[in-house]
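*Asks:* Here is the input, now give the coordinates:
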Amino acid sequence: MTRIKKPKEVKRELHPWKALIVALAFLFWAIFELQTQGETLWYWFMLVVGGIIILPNVFWIWSKLGTPFGPPYFFSMLKTKHFVNFIDNLGKKAKTLEKISIGGLFLGFGLAGIDYWTAREKGGIKRIIILIIGAIGLGLIFWYLLGILFSVPALAPLFWISLIAFVLLGFGGLTIAILLGYGALAVVAFFSAEQICPSIAPVIPGVPIPGMGITIPLIAWVSLGLIMIIHELSHGVMLAKYKEKLKSVGIILIGIVPMGAFVEQKDESFMKKPERKQILVLSAGPSSNLLTIPIALGLFALLMFSVGPIQEAFADDAALMYDGVQVSQVQDEISFCGITKEAPAKGQLFEGDKIILLNGVDINSIGSLNKVFTDTSDYNFVVLRNGTQVDVNIEPVFFEGLNLKRIGVGFTPIETGYVPPVEMIWTSMIVNALANILFYLAFLSFAVGMFNFMPSDPLDGGRIAKFVLLPYIGFMGFNREDGQKFIGRLFAWLFLISLLLNVLPYLTMLF
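*Replies:* Got it, this is the predicted structure:
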């Protein structure tokens, strides 16, 4: 998500018009695929590459708003000198952030982080006691807070190895364990001709996650923007605290998608700082992201509690807006992660059917419908069809890897035409927007914080690992510089291997 130093700019001659032709070719291919095959994985690939990546980069470069780096027309960076003075002023009051960075180091690197910062200097029995207490604390955090991740059957086999990895190396170890572990499961599934869902997917608000049919709403861009601001602001404030001069701040884009950010220093003096200060600067970003999670969830709960009386006040108007729920779409097939099955509702439910009862429960809203779907397995519908009540029994398709049930039906509320007061409409829109922003702020903060602690370059965790893990390879006889290079290469290869293994589910989905 972040880099402390600004990426290197591309210095060769660029031809935006050539990239424009390529972008248009991808978009025309996407349109052709949509018209002939529908919304396939290839359609979304062409649309994303042409319309979301290459075309915006042509605009950034042509307008001189952005500077290309890496593969031109795929990556651009936008930078500004604004906010530098603001960050410098915050740096004078950063004692709390310093403590947050230390706590984040313990969570990000587990016992290795605790040993580096506290236990090793104590030595002897004190070191052992500190590590035992740390292991118990980390184990409890995993068991009660992170264990929910492994309630999904696809991840359940990785529970114990992930627990050990988290205790030893915190979120950095957990990320590597999940990626490598799931990659191994993907290899087994590949050679046994089974299909499993990818564990790695591009998360772009407004664009369906390939093969899963899940779309994160566009308003999550606000959450992602806040996460990047929090992340980079934390790095910048810690740099300012340690008297580092900032030149600019900026974001890294793949087309229109923000993929990272950076703070640019006026010189290279940061690399000469004591390693503990370097670690705290690096840890500040992901640590602040992790701290954002309970804050966002707390605000989400407070929002839901606060709107309760408002919802009650508008209850009568809300009841006048809708008159039940009807079937809006019946699919022929259900596809998920490359697995395609005939939709159980095909030939059973029809567009326009009004849902009267579901498993004996009166259905008067989408909310009451979803509650029954969540609580039960098989479904008994009573629907009103052409003035006649009809009983329909449906056994859903069960995707075992994710505890997911589908029947292949879309539902919509039946509108009465009643228009509620304007204040009710605006209140509902604002509350829903805030709720979504806070929810995805927590969700994406977890993903960003966890990923950035992974001990692989160019992530924050990659730099931290070279300090924290160096003492543990002393027996190998490396000098300091070679030892840090070894650590960097080791985790870079582990990360690359895990990525390649996790591509296998996509290959089986495509072919």
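
*Asks:* From now on I want contacts and neighbour counts done on CA atoms only, so please keep to that.
*Replies:* Noted.

*Asks:* what about the helices in the stretch 251-400 of the chain?
*Replies:* In the stretch 251-400 of the chain, the helices defined using DSSP state H, counting those that start in this stretch lie at 275-313, 315-321, 366-375.

*Asks:* Please tabulate those helices in a markdown table, including the columns mean neighbour count.
*Replies:* Formatted as a markdown table, these follow (neighbours: other CA atoms under 10 Å):
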| stretch | mean neighbour count |
| --- | --- |
| helix 275-313 | 19 |
| helix 315-321 | 14 |
| helix 366-375 | 13 |
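
*Asks:* what about those, which gets the closest to Arg120?
*Replies:* Arg120 sits nearest to helix 275-313 of all these, at 14.1 Å, using CA to CA.

*Asks:* So which elements touch that closest one?
*Replies:* The helices and strands touching helix 275-313, judged by 3 or more CA pairs under 8 Å, 6 or more residues apart in numbering; DSSP states H and E, are helix 95-114, helix 220-241, helix 422-452, helix 460-468.

*Asks:* Now render those helices as a markdown table, adding distance to Leu369.
*Replies:* Compiled in a markdown table, the helices and strands packed on helix 275-313 are given as follows (distance: least, CA to CA, whole Å):
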| stretch | distance to Leu369 |
| --- | --- |
| helix 95-114 | 40 |
| helix 220-241 | 26 |
| helix 422-452 | 20 |
| helix 460-468 | 44 |
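
*Asks:* Please give the structure of this sequence too, so both can be compared:
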Amino acid sequence: MLSNSLIALLGIALLILVVNLPVHVVFKFVLGIAAMYLISKLFSRQTGIKDDWGMLMVRSKAGLRTIDALAKNENAWKLFADLGTVVAYGTLSFFIIRRPLKERALVVFAGLVVLSLLSLLVAPVVFPFLIGILGTEGLAAKSSVATGSQSALVAAGLLYLGGFSLMVFGSLISYAVVVLSAVIGALFFGTHTIQTIAPGATLILPGINIPFAEGIIALALILLVHEGAHAVLARIARVKILSSGVVLLGVLPIGAFVEPDEDQLKKVDSEKQSRVLVAGSTANLFASLAAFFLFLGFLFVTVPYKESGLLVVGGNQSGTVIYTINGQNASTFAAGNLTANSTLAIGSSRGAYEVTLGKGQFSYYDLSSTFFLAKYSNPALEFIYNLLGLIFSLNFVIGIVNLLPLPFFDGYRLLELNVDKKMAVTAISWIAALAFLVNFLPWFF
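*Replies:* Sure thing, here's the model as predicted:
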């Protein structure tokens, strides 16, 4: 019988093997999930923990005292949750928050300030950073979609009217329409528009498309703050926490949970339930803002150590920094009279090689023209850059996506709690679910 340590080592070895396979990222995902499913089965047999479709729920009562201690400052946590409600639902939160009129107006104003900071400072950096980490050409295109003045005005209107919840919901649907029209064109009319359409969503798996160690640490912190906030607000609502724990797929932490007494939770008033539900995303978004400023400070103090050149995005050379092209500085290289099939001599972080124009094309970013994308030859600096960047960007993405009215997401339960008409809730959730799935379709073309 294999020990838990040997099973964990086997899981890590399988992940490394999958990462280095010369196959498309979609196949890497499938193989990676299959490998982790096998590891979960081995863990289940060894520990006796029942797995559910390869997912292990590891329960513990550790940390419950800490949760109770944090919950003693009730007023601060209630304000925290109410600010999160404003970030989630914008001006509409005025009709959700239950405070005296003047106090409610001040909370909404303060929440809109936080919403502005997140949308103006953090949001514009999330996609460029993830492009550099994921090495995904599709997401590079996605970041340039809907940047016109009219689209920006509509997005801003949705943001301040209904917070991140309404803006992301609207963006999800509008981009799904773009994707669906391109798919229909490809399938029935032979058009090639779909090949220029970026996926609107992607899966994230440490070791597959984000760095393994930094990804594990970042996801662990994300899950900790998210579920911890749920637990604290549940205790403030006088709801008993039965246990807490982590959800594992093999050796990967893919979720966390607190297990409140559901019967007690259903009996508390809607205001308290809303605070419990919105607390997770609120914690993620506040953590994103804090990590962003740490990330910003790190970039400022490490400017002398940043590499310069062209950062390759997508293809087999993704993550490579090109220093020279035909002996010239890559950032200032002039193509001149180069024609198709011309050969270029490349000097890069992976050594010297040649490429032929028109073959194996790739996207790139000029590191000298963007402050937030960086590469470091020093492994320690590269690790810190990746870690801080993943913490701020994934906290932001997970925080806002969790507000979508999708089944099993907090956004769905919040909608169900605050909208009386069940048919409307069902219709909205179906629209969101279908749009969400459609956004993945470009990966298959």
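
*Asks:* Which one of the helices of the stretch 251-400 of the first structure lies nearest to Asp460 of the first structure?
*Replies:* Nearest to Asp460 of the first structure, of the helices of the stretch 251-400 of the first structure and by CA to CA, is helix 275-313 at 5.4 Å.

*Asks:* The closest one vs helix 95-114, what angle?
*Replies:* Here the directions of helix 275-313 of the first structure and helix 95-114 differ by 110 degrees (axes from the mean of the first three to the mean of the last three CA atoms, to 10 degrees).

*Asks:* quick one: helix 275-313 of the first structure to chain centroid distance?
*Replies:* A distance of 15 Å separates the centroid of the chain from that of helix 275-313 of the first structure, by CA atoms, centre = their mean, to the nearest Å.

*Asks:* Stretch 198-217 of the first structure now?
*Replies:* Offset of stretch 198-217 of the first structure from its chain centre (CA atoms, centre = their mean): 10 Å.

*Asks:* which parts of it are buried?
*Replies:* Pro198, Ser199, Ile200, Ile204, Pro205, Val207, Pro208, Ile209, Pro210, Gly211, Ile216 (16 or more other CA atoms under 10 Å).

*Asks:* quick check, the fifth one in a strand?
*Replies:* To tie it back to what came earlier, the one meant is Pro205 of the first structure. No - secondary structure of Pro205 of the first structure (DSSP: H, G, I helix; E, B strand; the rest coil): coil, not part of a strand.

*Asks:* And it, how far from Ala220 of the first structure?
*Replies:* 6 Å (CA to CA, to the nearest Å).

*Asks:* try the third one
*Replies:* Going from Ile200 of the first structure to Ala220 of the first structure by CA to CA gives 19 Å.

*Asks:* next one: the fourth one
*Replies:* Ile204 of the first structure is 9 Å from Ala220 of the first structure, where distance means CA to CA.

*Asks:* before we move on, back to that, now, the buried residues of stretch 198-217 of the first structure that are in helices?
*Replies:* In helices, judged by DSSP state H, none of those are found.

*Asks:* isn't Tyr322 of the first structure right up against Ile414?
*Replies:* Yes - the pair Tyr322 of the first structure and Ile414 qualifies as a contact (CA atoms under 8 Å) at a distance of 5.3 Å.

*Asks:* Now do the same contact list for the closest residue to Ser348 of the second structure other than its chain neighbours.
*Replies:* Excluding its sequence neighbours, the residue lying closest to Ser348 of the second structure (CA to CA, 6 or more residues apart in numbering) is Ile322, at 4.2 Å. Ile322 of the second structure makes contact with Gly309, Leu310, Leu311, Val312, Ala330, Ile346, Gly347, Ser348, Ser349 under the criterion CA atoms under 8 Å, 6 or more residues apart in numbering.
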